[in-house]
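Engineer: Quick one, what's the 3D model for this:
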Amino acid sequence: MKTVTLKIDDSIDEKFLWLLEHFSSNEIKILEQSEYINDDDYLRSIDGMVQSINEARNEPTAKGVKLEGLDHLLTHKY
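Structural biologist: Now for the predicted structure:
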């Protein structure tokens, strides 16, 4: 089974949900329904996220990893 996230305009919301109701629960399951929020608002809603981002911004670039080093980090298990 695949999971798909859709952003549905309010003008067709009822029609779209009506359509989904015509499938069996074995074919389609609605896992979650929520109002759309943009990425920035979503990140700000997570406790401590803004503080974490601000702390990361203040880290010296010397502590960062160069692009060439990312492959090494991603391909070796620790």
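Engineer: Please count neighbours and contacts with C-alpha atoms only from this point.
Structural biologist: Noted.
Engineer: quick one: contacts of stretch 33-51?
Structural biologist: residue 7 (CA atoms under 8 Å, 6 or more residues apart in numbering).
Engineer: To check against the first, give me the structure of this:
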Amino acid sequence: MKTLTLKIDDSVSDKFIWLLQHFSENEVSVVDSEDYLSDDDYLRGFQGMVESIKKAKSEPADKGVTLSQLDW
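Structural biologist: Modelled structure (predicted):
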């Protein structure tokens, strides 16, 4: 299942939620309906995320992997 973050204008939010309610919870569910957060604020909300990024940035480049080695 994919997770999307949407920014929905207040003038259509009621209609959008109404539409989502016509799907079963197995098809679509609202996981968070708080006010908009920037991507940076969202990621900083995960425990250990900042430390993980700092640690990764300090690793030497020769310890990294190429794009072709990533399992997307």
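Engineer: And the strand or helix carrying residue 51 of structure 2 against structure 1, how far off on average?
Structural biologist: Per DSSP states H and E: residue 51 of structure 2 is located in helix 49-58. On superposition with structure 1, the mean distance recorded for helix 49-58 of structure 2 (mean CA distance after the TM-score superposition for structure 1) is 0.4 Å.
Engineer: what stretch of structure 1 lies opposite that helix in the alignment?
Structural biologist: Using TM-score structural alignment, the residues of structure 1 aligned to helix 49-58 of structure 2 are 49-58.
Engineer: For residue 20 of structure 1, give me its contacts.
Structural biologist: Counting by CA under 8 Å, 6+ apart, residue 20 of structure 1 makes contact with residue 28.
Engineer: Endpoints of stretch 2-21 of structure 1, how far apart?
Structural biologist: 18 Å (CA to CA, to the nearest Å).
Engineer: Likewise for stretch 41-58 of structure 2?
Structural biologist: 22 Å.
Engineer: Same question for stretch 46-65 of structure 1.
Structural biologist: OK, stretch 46-65 of structure 1 end separation, CA to CA: 26 Å.
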